[in-house]
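got a sequence here, can you model it:
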Amino acid sequence: MRLRRALVASCLLSASFLVATANTPAAGAHAGHPHTHEHAGAHAHGAEDDAEHRAQDLVGVPLHEIEKSTADNAARIARQTGRQPGKAQSKVQADADPGVSGAWSAVLPTEVVPVFTAVLPNGKVLIWDSVGDNPTESYPDHSFTRVMVWNPADDSHRRVDLQGANLFCAGFAHLPNGNILIAGGNANAAMDGIVRTYVFNWQTETFTRGQDMAGARWYPSVAETANGEEVIIGGGPTTAEVYQANGAIRSLTGFTRYGARVYPFLVSRPDTQLALIGPTNPGYTINTAGTAAITGTADRDTINRQYGSFVTYDVGKTLVVGGGALTEGGVANVPTKTAVVVDTNAGLNPTVAATGSMSTGRRQHNATVLADGSVLVTGGYNSGAGLVDLAKAVYAAERWDPVTGQWTALAGADRARQYHSTAALLPDGRVLTGGGGICSDCQKVGYLEKNIEYYSPPYLFKKDGSGQLAARPVISAAPAAIGINLPFTMTSPQAANIRKVALISYADVTHSVDQGQRYIPLRFTVSGTTLNVTGPQTGGVAPPGQYMLVVTDNAGVPSVARNIGVNKGYMPVMSPMKNSTGRCLDLPASNLAPRTYVQTYNCNTSKAQAITRLLYDSSIRILGNCLDIPNQSFVNGTRIWMWGCNTSVAQDWEYRIDGTIRPIRNTALCLTAASSANSAQIKLATCSAPPAALQKWTW
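As a prediction, the model looks like this:
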């Protein structure tokens, strides 16, 4: 049935063609994967695999040639079989009641294949693919990119092609002001990466070139962090880099464990660190301050989830679903139907728990958080084929309920969405899906989807079988920006019926990887038409930036989202803590070992002084460990050391307006430097009145 046009939501795209281990060759080396059945563990990388990757992505071939060849093959196959490649032959029965299984729109053609999709704060969508219809005699030419801005409100678009570089296979994420940082891309027919970064201004719809990276990257991921920085990992070089708030880029020489030319799964942790949780094992907890440090290492599960997808659907909780090529249910060479929940709320190493399985295994699918906090999976195929298998395409969507952990089958799309497809949540609660193709295997089977479809989830419809749209709650007023863990008010005529208030990040999705997708439930109370809400707990939960603010009523119907900014924490994260003598709290030699005593030292920008204050558990953290009172000895003279974070009262601190920091168990004592000298011990001492300079601390 026909639906109202509106905005889209962010689904994830297949994790690039390579299957790689977390430990990869040095910068410039090419990583690949053997085309064999995938099992747990890593596979070696070599020049042959990388050459196949290059050939599969048709690097060096202009898109007009790809499109013509694919169209010719599609026409030939249609004549021979009577079927259009990639088009569903019949709709699932669930389409009859959109209140149960949602509904899909008509297929709309686009001028650019939706390989890379970013939803902007105004609800429009930035979409690009690769090089366009340049004259045959001029290729290989990688000095430009086909780009458009799509408006889901009326399905109009504007071409904003980039001149100067090909952003095919770049990483990208939102900056705090809503602009899009793009890192890396494709240099030439040899599939070399590029060092360039660009910033797309969502208000002027223009590109600006940023500072070059140290390493040329192709298939990196970009992750937003609590202090407003963007971490760039993978894509060839093993040394990660950080795009700083001032636009400068620094190398993270403390993290050199992932250089695969495969988009890594990166999530911001509540404790303000970064977690790398896939697609391969092991995963890492990374403190990105200074030159960075690995503070934890752990396996996720026994499956190498290449071409799987993931969604952070709650505070510190991420669903990782599908992917791989293994033996499951007695059938060889199939992707897994299983899913796990990775929890980064406690400890340096995440905990992992199994949850419900999809009805069928998928790879090259997209997982997208919905406006009510559930997760939608669309597209993919249920065989172990490398990039595309139209005979095994999965058209029906599925929804995962985070409360029950179970999946529900939904309506089926019209088109197969496999390699190089995307899906993204729109502010109006719909999901925009599109793309697929631009690979050698795709070309052979006539698969190129230069179009989009909208999916309207069941929550947009009445539950009476009428197929009519449901009445939606409305956000009538909200602030332009909010703070970390600070109260704010918003109003809604339906406030009494509101059951959820949440922030949802805007999509940055390609190859099944949404580089920043998260749903953040907020605590609230109701008074009349006013909702009294508390902002997200930490900058790790909600990195500073632009978000969709959404309320959901007691019938499960979400509002249209309202754009809202989240400011960096008023007590900056990963920043020094200085006493009144000018020295800073310091972790000697950035030592991660428990029982390392802290000291004061000249203030600098090293990771040894990158302190995170967590308001929700009263802890003070350096490189993932907590400031701790040994043996809970709350007495004058006790020296302070670092220890693994836990719920002990020995790690609970109180911050006074007089600048003192006191253990909650004994507030007569103050955190005190033994002297104003370098390397002075930090201990507990009886608080003086007024506080002495050695007892007063500022952030």
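
only C-alpha atoms from now on, for both contacts and neighbour counts.
Noted.

in the one helix or strand Arg54 maps to, what's buried?
Using DSSP states H and E, the element containing Arg54 is helix 47-56. Within helix 47-56, the residues scored as buried using 16 or more other CA atoms under 10 Å are Asp49, Asp50, Glu52, His53, Arg54, Ala55, Gln56.

which is the succeeding secondary structure element to it?
In the C-terminal direction from helix 47-56 (assignment by DSSP H and E), the next one is helix 63-81.

could you say what helices and strands that next one packs with?
Counting contacts by 3 or more CA pairs under 8 Å, 6 or more residues apart in numbering; DSSP states H and E, helix 63-81 packs against helix 440-444.

ok, residues contacting the helix or strand just after the helix it packs on?
Next along the chain after helix 440-444, taking DSSP H and E as the criterion, comes strand 451-456. Residues from elsewhere that reach strand 451-456 (CA atoms under 8 Å, 6 or more residues apart in numbering): 3, 8, 102-114, 413, 429-435.

going through the residues you listed, which ones are buried?
By neighbour count, with 16+ other CA under 10 Å, the contacts of strand 451-456 hold 8, 102-105, 107, 110-114, 413, 429-435 as buried.

mind checking which of these are in helices?
Assignment to helices by DSSP state H places none of the buried ones among the contacts of strand 451-456 there.

in strands, which of those residues fall?
Val8, Ala103, Trp104, Val431, Leu432, Thr433, Gly434, Gly435 (DSSP state E).

now do Met358 against Ser374, distance only.
Look at Met358 and Ser374: by CA to CA, to the nearest Å, they are 14 Å apart.

those two: which is more packed in?
With neighbours defined as other CA atoms under 10 Å, Met358 and Ser374 compare such that Met358 has more, 21 against 18.

where's the closest residue to the more buried one other than its chain neighbours relative to Phe310, distance?
Among residues not flanking Met358 along the chain, Lys337 sits closest, at 5.1 Å (CA to CA, 6 or more residues apart in numbering). Distance, Lys337 to Phe310, using CA to CA: 13 Å.

second input sequence below; structure requested for side-by-side comparison:
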Amino acid sequence: MNANLAGEFKDTGSMLEPRYFHCAVTTELGVLVIAGSGGIELYNSLSQEWSARAVLPVARHTCGAVILRPGVVLVAGGSDAGNALRDAQLYDVAADCWRAASPLHTPRFGHTTTLLESGRVLVVGGNNLGPSGGQVQDSVELYDPLGDLWHRQGWLPVDAMNHTATLLPDANLLVVGGFSGRQNAALANAFIYDVASGQWAPVRPMPMPLMQHTATLLLDGRVLVAGGANEPFGPAQNHACIYDPAADSWELSEMCVPRKDHTATRLAAGQVLVVGASDISNPENARTAELYDPLSGQWVLTAQMPHGRFGHSASCLPTGEVLVAGGARPISHPAPVSGAEIYTLARVSHQGASTWAGVKPSR
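Below you'll find the predicted structure:
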């Protein structure tokens, strides 16, 4: 594969607290990093500084967070000291304050949380683990911000956690893969949730089962599913496949590096930046990043991070750069880290393909 790469990671100062398996949302004030520890923080891309914000009333990780409307963030579910949460909170960005929202019907972590075009929020699957045990969920809930109410929806056809949910251009939702407790296996299943009827329909399954993968909507309406594991506690995979909703078909591809618990971020020009990995057998993979070009279908390695990580967040900045924050080192007893870096894509070219030009740093 002929490639000419020019991308770089630059340190942007550490967060105030180490955290992993947290959430990150982009607000009008900057990138808000939530959970993964007790506090929340705001990154200002103009000053390149982190600042503490009002403490989340209930600490958690592996939760869901979405921007309900400008200046208001919903955080739902998650795990606190190994126990799944029903708790949901609303955060006012400008006022820097939290207030309780109605709780979920079912406590859960490892679920997906998706803002629909209607302004409502769909929560799918997860695990309701508590002191007396728990199980992987097939339950689905819809949050109505106008009434501050959660409504039960049609059951997912299979229980799933560590799956993905992607909002499609037609406003319906694609749910792919995950882990099923009933089957004690990773899933190849794919389903579409019809927002009008509130019901699920199976679509063509993936070529292989995956959990702990990523799913990214491409500019042309297809969905890139990348990495993950094909069994519980299994090794990271380099599988990638692209789902075409119009044809109900999958196209196989392969990343340069096996990954799970990584991030995949669509850049402004349409390429996808994939960062980090959980791969104890080869910890150096956690330092790597690669780019997928939907036009050529090629994967190319780009700059390496100074330190490997997984379970981090990756957020697009107004400059076109990507903020990579937190995560954990790929060691036998991972501990959260506070480091953060900015990725800048300057130029990537393929033989016979067009040049990608990213935004230069504003610093």
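
got a TM-score for the two of them?
In this superposition the chains share a TM-score of 0.82, using TM-score structural alignment, normalised by the length of the second structure; 334 aligned residues with a CA RMSD of 2.9 Å.

what span of the second structure lines up against the helix holding Arg54 of the first structure?
The alignment of helix 47-56 of the first structure onto the second structure (TM-score structural alignment) covers no residues at all.

am I right that Val55 of the second structure is in contact with Gly38?
Yes: using CA atoms under 8 Å, Val55 of the second structure is in contact with Gly38, at 6.6 Å.

mind jotting down where the strands sit in the stretch 201-350 of the second structure?
Under the criterion DSSP state E, counting those that start in this stretch, strands of the stretch 201-350 of the second structure are mapped to 214-217, 223-226, 237-244, 249-259, 263-266, 272-275, 289-293, 298-301, 313-316, 322-325, 340-350.

who wins for proximity to Val75 of the second structure among those?
Val75 of the second structure sits nearest to strand 313-316 of all those, at 15.6 Å, using CA to CA.

where does the closest one end up in the first structure?
Under TM-score structural alignment, strand 313-316 of the second structure corresponds to residues 422-425 of the first structure.

mean per-residue distance, the matching stretch versus the second structure.
Averaged over the aligned pairs, stretch 422-425 of the first structure sits 1.7 Å from the second structure after superposition, using mean CA distance after the TM-score superposition for the first structure.

quick one on the thing from earlier: so what does the residue nearest to Met358 of the first structure match up with in the second structure?
By TM-score structural alignment, Lys337 of the first structure lines up with Asn238.

now swap in Thr208 of the first structure and tell me
Thr208 of the first structure maps onto Arg99 in the second structure, by TM-score structural alignment.

that match touches Val93, doesn't it?
No: here Arg99 of the second structure does not reach Val93: they are 11.7 Å apart, not a contact under CA under 8 Å.

neighbour count for these two, which is higher?
Neighbour tally, Arg99 of the second structure and Val93, criterion other CA under 10 Å: the higher count belongs to Val93, 20 against 12.

wait, isn't the more buried one in contact with Leu74?
No: counting by CA under 8 Å, Val93 of the second structure stays clear of Leu74, with 11.0 Å between them.

one step back: between the strands of the stretch 201-350 of the second structure, which one is closest to Asn44 of the second structure.
Asn44 of the second structure lies closest to strand 322-325 among those, at 10.7 Å (CA to CA).

what about the closest one, distance to the chain center?
Taking CA atoms, centre = their mean, to the nearest Å, one finds the center of strand 322-325 of the second structure at 13 Å from the center of the full chain.

follow-up on the earlier one: which one of the ones in strands among the buried ones among the contacts of strand 451-456 of the first structure is nearest to Pro152 of the first structure?
Closest to Pro152 of the first structure, out of all of those and judged by CA to CA, is Val8, at 7.1 Å.

so that closest one makes contact with Asp428?
Yes: contact criterion CA under 8 Å: Val8 of the first structure and Asp428 qualify, at 6.9 Å.

just give the number of residues close to Ala245 of the first structure.
13.

helix, strand or coil for it?
Classification of Ala245 of the first structure using DSSP: H, G, I helix; E, B strand; the rest coil returns coil.

that one reaches Gly228, doesn't it?
Yes: the criterion here is CA under 8 Å, and Ala245 of the first structure meets it with Gly228 at 6.2 Å.

how far is stretch 25-32 of the second structure from where the chain is centred?
For stretch 25-32 of the second structure, the distance to the chain centre is 16 Å (CA atoms, centre = their mean).

just the buried positions in that stretch, please.
Applying a neighbour-count criterion of 16+ other CA under 10 Å, one finds Val25, Thr26, Thr27, Gly30, Val31, Leu32 buried in stretch 25-32 of the second structure.

which ones are touching the nearest residue to the second one once chain neighbours are set aside?
The reference is to Thr26 of the second structure. Excluding its sequence neighbours, the residue lying closest to Thr26 of the second structure (CA to CA, 6+ apart) is Leu32, at 6.1 Å. Each residue near Leu32 of the second structure by CA under 8 Å, 6+ apart is listed here: Ala24, Val25, Thr26, Ile40, Glu41, Leu42, Tyr43.

what residue of the second structure takes the place of Gly436 of the first structure?
Match for Gly436 of the first structure (TM-score structural alignment): Gly327.

can you get me a residue count around that match?
Around Gly327 of the second structure there are 28 residues (other CA under 10 Å).

mind listing what it touches?
Counting by CA under 8 Å, 6+ apart, Gly327 of the second structure touches Pro18, Arg19, Tyr20, Phe21, Arg309, Phe310, Gly311, His312, Ser313, Pro336, Val337, Ser338.

one more: Val195 of the second structure?
Ala171, Asn172, Leu173.

among these, which recur in the first structure?
Counting by both residues aligned by TM-score structural alignment, their matches' CA atoms under 8 Å, these that remain in contact in the first structure are Asn172, Leu173.

distance to Ala65 of the second structure and neighbour count added to the contacts of Val195 of the second structure, as TSV?
TSV is the format used below for the contacts of Val195 of the second structure (distance: CA to CA, whole Å; neighbours: other CA atoms under 10 Å):
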residue	distance to Ala65 of the second structure	neighbour count
Ala171	19	15
Asn172	19	16
Leu173	17	20
